[in-house]
Structures are given as C-alpha cells and as structure tokens.
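Engineer: A predicted structure for the sequence below; I have some questions about it.
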Amino acid sequence: MARDLPFSIQLHSARLFPPVTDHLPRLAALGYTNVEPTETLYDDPSALRETLDESDLTALSGHFSLHMLETDPDAACRIAETLGMRLLVCPFAPVEARPVVTDEWRRFGDRLAAIARLLRSRGFGFAWHNHDYEFRPLRDGSMPIQHIAADPAVHLQVDVAWVALAGIDPQPWLEGYAGRIAAIHVKDIAPRGGRPGEDGWADIGAGIVPWPKLWKTAITAGASLLVAEHDNPSDFDRFARRSIDAMRAFAAMTKPEPSTPAR
C-alpha cells in the first residue's frame, strides 16, 4: 500500500453486531491492521489494548466526544496513551449544542483550536470529523467548515461521503486542505433509491463515490489513515470483506509503476 498506510476500519460500523471486540480476529484475518474505536469502547482501555494486541491490530486513532476533550482531556490522553493512539478525533457537535450562526461557528472553531493545542502539547494530533452540515452555507455564504478549520492547529478527518451528500465535490476540498488532512473516512453512497435498509449507504466500491480518484487525492493531501466506515450495514462481515477488497484495489492503483533499468 502506498506509503505503508494501514488498512483501517471504524468500529462504529460494528456497533449493531455486538460484542464489537469479537470481530477483531476476523478483521485481522481479512487483512485489516488498524481499527478506529469510539468512546463506547473505552470503559477498560487496558483490556481493549490486550484484545487488540492478541489480534495484532493497532488503534492509531480514536473518536472522543467534545465533552470529554473539553472537560477531561487528561482522561482522553490516558486512554489514547494506553491504546497507542497518535490521533484523537472529535466526531460531531451534539445537536443541542451545535452552532447556528457565523459568529457562533467562529467561537466554536476557537474552542477546537484550544483542544488541538492542548493535545499537541501532550504529543497527540487532533482532527475534526465532518458530517454534511459543515458544508451547508450559512446566511452570510460561508460554510461552518471554514470556521472550524480557520486555525491551522485544527486538522481534519474528512468523511468524503458526507461532503458529497451536502452536494459538494470532495476533491477540491481535499486539495485545498492538503497538509491538514490527518485521516479520511472511506464511505460509499448507494445509487439513488438503493439500500434503503442501510440508510442509503453502500459497501466501499459498490456506490457512487469516485473512490479510485479520491483515494489518490487523499494520499496526496497527506492523509495517513484511510478508514473504512458504514453507518448502518445490515451485515458487518460482508461490509468488512467487500470493503477491504475494494481498498486493496484502490491502493494498487496508486502505486508507482516499477522503473525499468537502463540498458
């Protein structure tokens, strides 16, 4: 895989098929080498680390709530250190606390920058994970993502499918934030009307997101983790199997052709 990036998967995708940790040996057998946990799995970080080690899996990134990152960053850092994480990701702003107008989004961006600087001082990276609402214009024409990422300290975990669902072409955004793309959520969207039982999401490579092109763009933009995700799979094992097959194909396309020795 280009730049020795691990094949990664978000464990949120397995939440409907508990216990989530039972899937780890099967994920490793499929060829995944890294997983991304969420806060629901942090009750016993040492036990989780032991389970990951038994399957020879890493957890280089993890999702942490805005509440924990702001009110108990020491706990977040202890969890991350125990699990061997290098990137802490804030996955969303709760609806009841979500900014509405431009000034509120600017202040929210300042809060994220403060988190980013604190985590960096502890040796960790920080990224914001987007949904579609960050790419919907505000009354003044700006977008929330522009205020979220106004400070260079805030990096991004770009969920490409959510960008596309906002009606935005993800490629210019990936290119525009090159150097600040810490990770990517590799997610796919079913053709219109498809997969209603899975909320319109698709296995990676089976939908309409142009992943062969975007995979290369993401790597060029500096993403060090490309993480498979499906928000509501009806069969997690199927999703994991088909998605790593697709990601292997995308990765193979990005490898440079071997040079021919001069005669």
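Structural biologist: Arrived safely, thanks for sending. Numbering: from 1, shown residues only.
Engineer: going forward, measure contacts between C-alpha atoms and count neighbours the same way
Structural biologist: OK.
Engineer: from residue 102, how far off is residue 109?
Structural biologist: 11 Å (CA to CA, to the nearest Å).
Engineer: more crowded one of these two?
Structural biologist: Remark: of residue 109 and residue 102, residue 109 carries more neighbours, 21 against 18, as counted by other CA atoms under 10 Å.
Engineer: gap between the residue nearest the centre of the chain and residue 215?
Structural biologist: Note on the chain: the residue nearest the mean C-alpha position is residue 185, at 3.7 Å, using CA atoms, centre = their mean. According to CA to CA, residue 185 stands 11 Å off from residue 215.
Engineer: got another one to weigh against that:
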Amino acid sequence: MSTPLAVQLYSARDRLADDRAGVLRRLAEIGYAAVEPFAPTDDPAGFRRIADDLGLAVCATHATGLMRGEDAAEIFDAVHTLGTELVIVPGGIPREEFATADGLARIADRLNGIADQARARGLRFGYHNHDHELEYIVDGRHALDVLADLLAPEIFLEIDTYWAAVGGADVPDLLRRHGDRVRLLHVKDGPVVRGEPNVAVGEGEIPVEDYLAAAPDAWRVVEFDTCATDVLDALEASYRYLATLDRSGEGA
C-alpha cells in the first residue's frame, strides 16, 4: 500500500467541533498520515495550517454542498486551499431517484455538470455511495453500476465498502468490476445492519482483507458513521489492525 492510511473526519465530527487541533493531533499520534474533511469551506486555511504542522495530508474532501445549491466557486477555492485535487459528492440526492432509469439519468446529468465545473478549476470529481445505490436494482443491475455507465469517464468512485455490503452487494466483485475507477475506499466494520453502530475495523462482520485485496491501489479511508465506544480509541484500534495487515502482506 503506497498511500498512508487516512481518516474521514466525519467520524469524529462532535469532537472536532470542540477541539479541532486536539483531534487532528491525536490522529497523527496514532499514526494516520492523511485525512478526508467533510466541510471544506469551514476555515480551510486554518485547517491546512494545523494539518501541515502535524504532517497530515488531505487525500480528498467531501462536499455535499455541491448538490445543495451552495456556491461551487467557494467550495472549489476551499478544496485548493486544503491541498487536494479530489472533491467528492457523498449525498444530497433523494434516495428515490436511484430507483428508476429516468432518475439515474437525472442524477448523471447533475454529476456530469459538476464534474465539468471541477475540471475547469483543475480538480477531479468523484461520487461516494451509501446503501441505496446497491439496494435498488434497475434493469437487473445495481443502481450504482447503471449510474457509473452514465457518468463521464473521468468521474471516479469512492466506494463505501460497508454501505455497499448493507445494500446487498458482493463487495469484492463490485470493486473488481469498477477497477481503477475506484480511487478511494471507505473502510469500516460492524454488524452489517442498517442503524447499528460501527465497530473498530477488524472487530465486526466485514471480511476486510477480501475487500482490500479486491482494490489494492485504492486509498484506504477509515470511517465511522456512529460508534458505541470512544471513537478516537476505535480509530486507534482500526489503525493497528490495518497496519498489521500491511506488515503481513495481507490485503495488499
């Protein structure tokens, strides 16, 4: 694995609101060397100063605001300030739009338009799934597969492996199908039940090694949607587990 392990900062969103510098320092002390913000316009210059001081790279950033009518130019400026070229939409689309071919065509039109705007600003644009893109079947295929065919080829995918499993996908097969288009993986673990909290990676029902082996070149980003224990402790346990896999050559 050539890229360092990263954390989607949404995992620690409540702690970040109280002590951003302290949370980032703890992640760096654990051993993480990259982070993925979720609110790029929230003081990007200040965030970048702290991250640089701690040696934390920004692997990508989520930007739901691109689907919610927020100022795209402001978002793209913030992405540049954060020091990444990868901007990702992780939501903001009504679930029911994924249920039909017409809905998927409308989604693709919107995403392709945003990709054009991002490209004009020197950025690369990606899409992040949840469970419904795999749960809905359109013309005999997962909605995510149909959508991917409608997206401009330069739009990359960030596959949330846990949500894909919750949605009913054969996750290794999904990852192999999309190959190099999968630039990043959200790595998480748990009981594979919607609404139940995540657990530290390696402590749940997810066959983590199989998922990583199916997308060996994708950037690994640990995330917790919810966590029943202290999330920073769980992120530390996740790091130790994934670092052990890398040292042993598994999942690589």
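Structural biologist: Thanks, I have the structure now. Nothing here was measured: the structure is a model prediction, and the numbers come from that model.
Engineer: where does the TM-score land?
Structural biologist: Overall, the chain-to-chain superposition scores 0.88 on the TM-score scale (TM-score structural alignment, normalised by the length of the second structure); 247 aligned residues with a CA RMSD of 2.5 Å.
Engineer: about what we covered before: got any residues that touch both of residue 109 and residue 102 of the first structure?
Structural biologist: residue 147 (CA atoms under 8 Å, 6 or more residues apart in numbering).
Engineer: what about the aligned partner of residue 235 of the second structure in the first structure, how many residues nearby?
Structural biologist: In the first structure, the residue paired with residue 235 of the second structure is residue 240, using TM-score structural alignment. When neighbours are defined as other CA under 10 Å, residue 240 of the first structure has 27 of them.
Engineer: now do the same contact list for residue 240 of the first structure.
Structural biologist: Going by CA under 8 Å, 6+ apart, residue 240 of the first structure touches 9, 27, 30.
Engineer: show me which of those residues is closest to residue 119 of the first structure.
Structural biologist: residue 9 (23.4 Å; CA to CA).
Engineer: doesn't residue 32 make contact with that closest one?
Structural biologist: Yes. Between residue 9 of the first structure and residue 32 there is a contact under CA atoms under 8 Å: 7.3 Å.
Engineer: all strands for the stretch 101-250 of the first structure, in order.
Structural biologist: 125-129, 155-159, 181-186, 188-189, 201-202, 225-228 (DSSP state E, counting those that start in this stretch).
Engineer: tell me the secondary structure at residue 256 of the first structure.
Structural biologist: coil (DSSP: H, G, I helix; E, B strand; the rest coil).
Engineer: residues contacting it?
Structural biologist: Per CA under 8 Å, 6+ apart, neighbours of residue 256 of the first structure: none.
Engineer: gap between it and residue 215 of the first structure?
Structural biologist: Residue 256 of the first structure is 14 Å from residue 215 of the first structure, by CA to CA.
Engineer: then residue 24 of the first structure?
Structural biologist: On the measure of CA to CA, residue 24 of the first structure and residue 215 of the first structure end up 25 Å apart.
Engineer: just residue 160 of the first structure next, same as before
Structural biologist: 10 Å.
Engineer: the more surrounded of the two?
Structural biologist: With neighbours defined as other CA under 10 Å, residue 160 of the first structure and residue 215 compare such that residue 160 has more, 26 against 21.
Engineer: show me what residue 254 of the first structure aligns to in the second structure.
Structural biologist: So residue 254 of the first structure corresponds to residue 249, using TM-score structural alignment.
Engineer: report the separation between its match and residue 97 of the second structure.
Structural biologist: In terms of CA to CA, residue 249 of the second structure sits 41 Å off from residue 97 of the second structure.
Engineer: residue 80 of the second structure too?
Structural biologist: 31 Å.
Engineer: got the contact list for residue 138 of the second structure?
Structural biologist: 99, 100, 101, 146.
Engineer: can you do 10 Å?
Structural biologist: Contact partners of residue 138 of the second structure, counting by CA atoms under 10 Å, 6 or more residues apart in numbering, are 98, 99, 100, 101, 104, 144, 145, 146, 147.
Engineer: what does residue 208 of the first structure correspond to in the second structure?
Structural biologist: Aligned partner of residue 208 of the first structure by TM-score structural alignment: residue 205.
Engineer: which strands and helices sit next to the lengthiest helix in the second structure?
Structural biologist: When the second structure is parsed with DSSP state H, its longest helix is helix 101-120. When contacts are defined as 3 or more CA pairs under 10 Å, 6 or more residues apart in numbering; DSSP states H and E, helix 101-120 of the second structure packs onto helix 72-82, strand 86-89, strand 124-128, strand 137-138, helix 143-150.
Engineer: how about the first one: buried residues?
Structural biologist: For helix 72-82 of the second structure, burial by neighbour count (16 or more other CA atoms under 10 Å) applies to 72, 75, 76, 78, 79, 80, 81, 82.
Engineer: can you tell me which helix or strand residue 43 of the first structure belongs to?
Structural biologist: Assigned by DSSP states H and E, residue 43 of the first structure belongs to no helix or strand.
Engineer: hang on, it packs against residue 75?
Structural biologist: No. Counting by CA atoms under 10 Å, residue 43 of the first structure stays clear of residue 75, with 11.2 Å between them.
Engineer: coming back round to it: the longest helix of the second structure vs the first structure - mean distance after superposition?
Structural biologist: Here helix 101-120 of the second structure, set against the first structure after superposition, deviates by a mean of 1.8 Å using mean CA distance after the TM-score superposition for the first structure.
Engineer: that helix: which residues count as buried?
Structural biologist: Buried residues in helix 101-120 of the second structure, defined by neighbour count with 16+ other CA under 10 Å: 101, 103-108, 111-112, 114-118.
Engineer: next, format the buried residues of helix 72-82 of the second structure as JSON lines and append distance to residue 192 of the second structure.
Structural biologist: Shown next, in JSON lines, are these (distance: CA to CA, whole Å):
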{"residue": "72", "distance to residue 192 of the second structure": "35"}
{"residue": "75", "distance to residue 192 of the second structure": "33"}
{"residue": "76", "distance to residue 192 of the second structure": "34"}
{"residue": "78", "distance to residue 192 of the second structure": "34"}
{"residue": "79", "distance to residue 192 of the second structure": "32"}
{"residue": "80", "distance to residue 192 of the second structure": "36"}
{"residue": "81", "distance to residue 192 of the second structure": "36"}
{"residue": "82", "distance to residue 192 of the second structure": "33"}
